[in-house]
Structures are given as structure tokens and as C-alpha cells.
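**Student:** coords please:
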Amino acid sequence: MIQSILTKVFAGVFLGGVIGALVTGDWIYILVWSFSMSAFILLAVFGGIRRGRTADPFSIARVETVTRTGREQDGAQELSVRLTVAPAGESPYQTTTLARVHTDELRTFTPGTIVIVSRLGPQRPDVTIVPVGPDTVTARAQQARTDPSVIPPASSVPAWETATTTTPGTPRPGTRRLPGGAQLAISLTIILVVAAATTIPAWGSISRAAQSVAAGDWDGTNLITGRFQQEAVDAVADVVGGYEFTNIGFYDTYLVVDAPTTPGASTTDTYMYRYGRAWRDGPEFIQPSDLQAELFDGAGLDFGQVGAAAELALEDAALDNADVYASVARDPSGQVDGPVISISISGDYGSRSYVYDFDLNLIRSN
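**Tutor:** As a prediction, the model looks like this:
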């Protein structure tokens, strides 16, 4: 039971890890689905080994009815034997098996006879009557011949049959079988709930991807030309503790931001936004010589204008196989008093650069 639940749990973790990895590209999700897949396989393999090792392949049984099938070959009759099987440590059950018995031995197969049977496994009812068995099983058979209580009466033992092409199987005694597709529904529910829980850190990315697809914008999650630059900058600002930055670099799937180590500090750190989350990456490699001259306040800016500026620049440049990069910083030329959007485009046969203000006025290009 526990193994079955754990198998479904790891299946859900695997599914959630795959979805998270596909949507966010986060290496953590790659580790998640890799680990869960390994755990799922180990549970299946070692669970099967454990069941195989603990299952006793022999048991005792009592003959309830004997019917000749009419087939006879080489002096042996084929019998349909109804048995009450009593495996050690498991629930007893009734089943039917075929046995070939020489004619002169038919008298030994009468109702009430105690026999030894070989079983295919704990998950199947099929048995074969065998002449001898291990000492422990032989001892139980001898006990059953003198003590009728060793094997319960047939009237109190349920049937357990293997399904055939014409008749349905019956559940293993001692187990509960939910009606219809209830078991499948429960299994799927466990898997989906665990998968959803696994993707909780990626829900923002999943939501943005879904919004983009719903809007028919397949490039919507691109952080240069897409739709969610503002959300990314807001996430970084939460880590920085404010909207004072010196530079924001926009790439397809991530941002690189330079900002004060703490609000009001004289040193700067590099911050990252990727995989739908932001974090401090460490001290900026080159510290600014005049921090106040480079700082700008991004609190009132619409960073969605970065995508609009990139589209304007791409349309004007008209370069084949163009790669685009965007950044926001103070205008180094001093032509604009405040931050500007810089767009750099490179293609197969040239490159162009553009500078816009946040009203999308072109300041300069070359």
C-alpha cells in the first residue's frame, strides 16, 4: 500500500519536474525530475524483488470437488479440481485447476483430500498440484489432515479466479477493489495534485506562458521583445529593496541588474532574474567611481516600453537573422536627463544601435 502511494507520488513529482523544466528551463527542475524518475524505477524494481522474495511458492490446499473433463491420454485422466488454498500468512481462497491423474490414482483425489500446490505468485491465484513440497509445507499438510481447522470451511472462503477471454477475474481476497474507474481516478488525482504542488515555484512562469499562448504571442515570455519585462524588474526590486539601479541588461530569458548592495549603500551588487525568480548574484565586478551619477530611479518607469522599443528598432534595422540586446541606464552622452533604452541589433550583414527615451522618442541611432 505504502509502496503504491509512493510510486504515484514520485510519478507526480516527475510530471511536475518535467513541466517546470520545460516552462522555466530551471536546472533545479531538471534535478527534480531526474531524481523522481530514478526513485520511481527503484520502487518498481525493488518492490517486485521484495514481493518475489517474500512470496511462498508452495501452499497446502483441500480438494472440494473433482470433475472429469473427458480427456484421457496415456492412461491419465484430466480432472477439473476445485480447491480451497490456504497460503501461510495470507488470506485463503478458492480456485480451480486442472490436474492429470493416472486412472489407478483417481481414488486419491476425493473431496476433503489435503494436497500440496505450487503457486505462480502472491498476485495470481493459479496453482498446480504437486506430489511433494518443502518440509515446512509438508508438515502443515500433515497437520491439516488431522486438524480440520487448519484450512477453513469452503463456505467461508471467497473465490479468486484469473480472468479469461470469456469470464472476468475476481479480486484477491483481503484486498479492496474500488468499483469502475475509481482506482484510476484516485491514482490520477494523487499524481496531478503532487505535480501541481511540485510546480508551485513555477506557477508565475506557467501563468505568463499561458497568457502569451492565449494572446497568440508565442514570443510573449521573451524578456526583450515579450510582454513581462515589468514583472521581472519588480521581482528584482523586491530583492534589491527598491528601484534604484545603475544598469539593467535585458536578455531573451533573463535580466542582469546592477544596483546598490543595500538601499543607500556606496557599493553595488549584481542581481539576476531567471527561471521566474530573482536573487543577488554577488558584488559587481567593477564598482562605479561615481555611484550617484549612474543611479536612476526606476519606480515610475514602464519597463514594458523596452519590448516596444526593441520592435521599433528591429523593424527599422531590417537585418536578416537579427540578434537583439536591450539595456536601461542613464544616457552616457547626457543628451537626456534620465534613463534611456538602448537597443543593439546584429545580423548577417551588419549591426545597428538605437537609443530611445521611455516615450519611445528616438534619441539617436547609428
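
**Student:** drop to CA atoms for contacts and neighbour counts, all remaining ones
**Tutor:** OK.

**Student:** Whichever strand or helix holds Ser80 packs against which elements?
**Tutor:** With elements taken from DSSP states H and E, the one containing Ser80 is strand 76-86. Contacts of strand 76-86 with other secondary structure elements, assessed using 3 or more CA pairs under 8 Å, 6 or more residues apart in numbering; DSSP states H and E, are made with strand 58-73, strand 93-102.

**Student:** and for comparison, fold this next one:
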Amino acid sequence: MLRLIAFAALGALLGGIIVIAVGPPDIGYAVAGVALPVCIFATVLSLVGRSLGSAIGASPQAVQQAKDARRLGVARIDTLRQTGTQINDQPLCELDLSVQPLNGPAFATTMRTVVPVTAIPTFQPGTERDVAVLLDGGPEVAFIDAGELSADERSRLRVPARASLPFLPLQPHQRIVDGRRRGPLLGVGRAGRPGRFALFSIVAVAAAAIVVAPYHQSVAQSIIALEDGRLRPDLRRPEALAEAQRALQEAIGHDRVVSITVTADFVIAQAPLTVGDTKTDRWEYRYGQVTHQGAASGQPESAAEQFSWSDVALDRMWSLLEEGAEQVDRPVGDASLYLVRSTDTDVHSPTFARPAGPPQVTFSIGDDYGSTSFVAPADGSALSAR
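**Tutor:** You can find the predicted model right below:
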């Protein structure tokens, strides 16, 4: 189970890294910040569990059942080795044991157990300890306090030399429950390694997919952008801008806007709550998602300021930027486009001097030493510097 948790956390960590790269970085950092310590903690505990693979999982109930059934014996400690692992600052030791049960043939085995530093003298080679044999025939044993064996029983138990005994290995990661061996849900042997690897991979991929799923559109756009050598899509380009328009129009619920701001990383549309209403909200498209940001900071004076997405040739915006950059011999850089109705110049119009004329696009191309502003009709038909 710990390994499943570790791989799930690893998948979430990878998903967080992907979101950092192509989605909202703050969300990605939050996910990664939780997944990384969980992955480390679960991995460490899993490694500790592996080092305890030959330790015997003997519950007090299992020991008591062995006592009640008189499955008792004497174990001689032939060798004590420290593994280098410590549990709660106490050494995990490997013990070579020769065991003579009260009933049944003697056997040799090797087990791991935590031996407190203060108790190491009682586990020196040659020392004999009373044990409970947890299952008939062994090899699982648990050390018990002296006194369970009568003096007569203890006196007639003689542990043979280890070399003359059959060696019974412990099955790793086993617990004794109700007189039976119980192993982990996932096997630990070589035979099951391909299946475990497949399961762990599926868990990791599923965890990463869950993290990335809300930003699948951004991921898809980034994959396309990689073909052009970019990590994120440039929303000023026709395909990406068309997707932004579709998503914004769907979220807004109609096709009327008061203004559109287009940058490489995001598109902002200020749109009325309903067609013809002057109450205007701000909507932002970023990382493949639309965010409704509430009331716009500046509210239009009249519904005449509204125009339709169809009034704008979005597929011409990138061409206009390139044309402007060519005119001033500068790169497009991080130039942004701003679309809004032009000022009404008809002195006889009731909206004279107000933004009620045909929609237009403005942008600037330049560098730290200066810039040139450009304006063009929203259909991209002509570009002029101003």
C-alpha cells in the first residue's frame, strides 16, 4: 500500500510539474508542494518496510495462541548482525537461530527484529531464549519471557548444532493471523514484478492525469506549440486566438463585446451581461480556461460601444503585427492588440466623439528606446502608423 501511495504521489508530482509548465503555475506549485513530501515519506517508509521483510509479524494474539497450544521451544542465537537500519533509534538486527520445539523436529532459520541497545547483551551468540513457535513446524518464532516452560520441559530441551539442522527460510513480509500466514495485497517476489510495475505505472499515470485533466486544453495547445519551438501557445496566432474566441463566447453566452485585449499569454474580453445592457463584466482566457472576473473596472456609457466578434478578423491579427514589425524593422516581441470601437467622427451623430464608430485594432511595436503605434480597421484591411 505504501508503494501505491508513493507512486500516486509521484504521478501527482509529475502532473504538478506539467501544470507549472503549461497551466497556472500557482496551482502546479501547490500540487507539487504536497505531492513531493508525500512521495518521499511513503518511499522512506516503504524502504523501511523492505528492510523489515524478514521480521516476523507476531501479534500478541498469535503469541498467546501459541502458548495456549503449547507450541513452545528454545532458540539458540548463533549469530547477531546489525543491518545498519534503526527503528526509533534502536538497531534492526539479523539473528541466526537454531530452534528446538517442545514438540517436533529442530530447525534453523534467520529472522530480523529490533533489539534495544540495552538488550543486546542478552542476544549474544550462544545465548538460549525461550520462544513461542507461531505455526506448527515453524519457522516463525517469537521471543517470550522465561517461565512458560516448566523446569522439567526446559531441562530436556537440547538444541542441536546448527550444521545438523534443516534451514527453514522465513517468507518475507508475512504476518501470522488466526494461525495462518497473511502476506501483503501486492506480492513482493520476482514473479509478480511485471504485474506490480504495471499497476504502479497505471496508478502514477492516473494520478498525473487527475492533476492535469482540468488543464487538458492548455496541454494540447502546448503540444502543438512545441512543434514551433515554444512551450506555451502564442494566443495572438490565428489557431490559438480562434480557440480563445470560441471559449470566451461560449462562457459569455452571446457574441457582443465592448473591448478585446489580445496578448501572447491571455485574451481579455469585456462583455455586457446581456446584449444591449451597459453593465459589463471582464472575462479572461488563460491556460486553456475562461475565468469570469466580475465587473469591468470601466463601464461603457452606452450600448453603442458594443460590437460583435464577427466584426473582427481575428485571423488577420498576427499578420498585422508582422506587418507593423516589418515597417519599423523590429521584432513583434510581446506586443499586444487592443480592439474597441473607434471614435464616431460624424458631427451630426448623437454619438459624436464617443467610441461608437467602426471597430478598430491598435498596437505598438518597439523596444526600450521607443515604440511606434499602429491602427487598423478590425477587418485588418489596412494598417497605418500614428
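
**Student:** coming back round to it: save the helices and strands packed on strand 76-86 of structure 1 as CSV, and put in distance to Thr225 of structure 1 and mean neighbour count too.
**Tutor:** Below are those laid out as CSV (distance: least, CA to CA, whole Å; neighbours: other CA atoms under 10 Å):
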stretch, distance to Thr225 of structure 1, mean neighbour count
strand 58-73, 70, 18
strand 93-102, 68, 19
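
**Student:** Quick one, which of these gets closest to Leu192 of structure 1.
**Tutor:** With CA to CA as the measure, strand 93-102 is the member of those nearest Leu192 of structure 1 (36.1 Å).

**Student:** Show me what that closest one is in contact with.
**Tutor:** 75-86, 125-129, 154, 157-161, 173 (CA atoms under 8 Å, 6 or more residues apart in numbering).

**Student:** For Thr246 of structure 1, see how far away Ser289 of structure 1 is.
**Tutor:** From Ser289 of structure 1 over to Thr246 of structure 1 the distance is 12 Å, taken as CA to CA, to the nearest Å.

**Student:** Looking at these two, which is more packed in?
**Tutor:** Set Ser289 of structure 1 next to Thr246 and count neighbours by other CA atoms under 10 Å: Thr246 wins out with 23 against 10.

**Student:** Counterpart of the more buried one over in structure 2?
**Tutor:** Under the alignment defined by TM-score structural alignment, Thr246 of structure 1 corresponds to Val258 in structure 2.

**Student:** Leaving out chain neighbours, which residue sits closest to that match?
**Tutor:** For Val258 of structure 2, the nearest residue in space outside its immediate sequence neighbours is Gln306; the separation is 4.5 Å by CA to CA, 6 or more residues apart in numbering.

**Student:** Nearest to Asp357 of structure 1 among the helices and strands packed on strand 76-86 of structure 1 would be which one?
**Tutor:** Smallest distance to Asp357 of structure 1 across those (CA to CA): 82.7 Å, for strand 93-102.

**Student:** Hey, what's the angle from the closest one to strand 58-73? Just curious.
**Tutor:** 50 degrees (axes from the mean of the first three to the mean of the last three CA atoms, to 10 degrees).

**Student:** for stretch 2-16 of structure 2, which positions count as buried?
**Tutor:** 2-16 (16 or more other CA atoms under 10 Å).

**Student:** again, but for stretch 246-266 of structure 2
**Tutor:** Under the neighbour-count rule (16+ other CA under 10 Å), stretch 246-266 of structure 2 has 247-249, 252, 254-264, 266 buried.

**Student:** Can you pull out the residues in contact with that stretch?
**Tutor:** 232-236, 267-275, 280, 283-287, 289-290, 300, 305-310, 334-341.

**Student:** Return the subset of those residues lying in strands.
**Tutor:** Counting by DSSP state E, the members of the contacts of stretch 246-266 of structure 2 that fall within strands are 267-272, 280, 283-286, 289-290, 307-308, 337-341.

**Student:** Give the buried subset of those residues as a PyMOL selection command.
**Tutor:** Typed into PyMOL, the next command selects the buried ones out of these (criterion: 16+ other CA under 10 Å):
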select buried, resi 267+268+269+270+271+272+280+283+284+285+286+289+290+307+337+338+339+340+341
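
**Student:** ok, now which ones touch the residue nearest to Val258 of structure 2?
**Tutor:** So, once contact is read as CA under 8 Å, 6+ apart, Gln306 of structure 2 ends up touching Arg256, Val257, Val258, Ser259, Ala271, Gly276, Arg341, Ala356.

**Student:** Tell me the one of the residues you listed nearest Gly104 of structure 2?
**Tutor:** Nearest to Gly104 of structure 2 among the contacts of Gln306 of structure 2: Ala271, at 87.6 Å, using CA to CA.

**Student:** Map the closest one onto structure 1.
**Tutor:** When structure 1 is aligned by TM-score structural alignment, Ala271 of structure 2 is paired with Ala259.

**Student:** So which elements touch the longest helix seen in structure 1?
**Tutor:** Ranked by residue count and defined by DSSP state H, the top helix of structure 1 is helix 27-54. In this structure, helix 27-54 of structure 1 makes packing contacts with helix 2-24, judged by 3+ CA pairs under 8 Å, 6+ apart.

**Student:** show me where structure 2 has helices.
**Tutor:** So, for structure 2 - with DSSP H - the helices run 2-22, 25-51, 60-68, 151-156, 193-212, 216-226, 238-252, 317-328.
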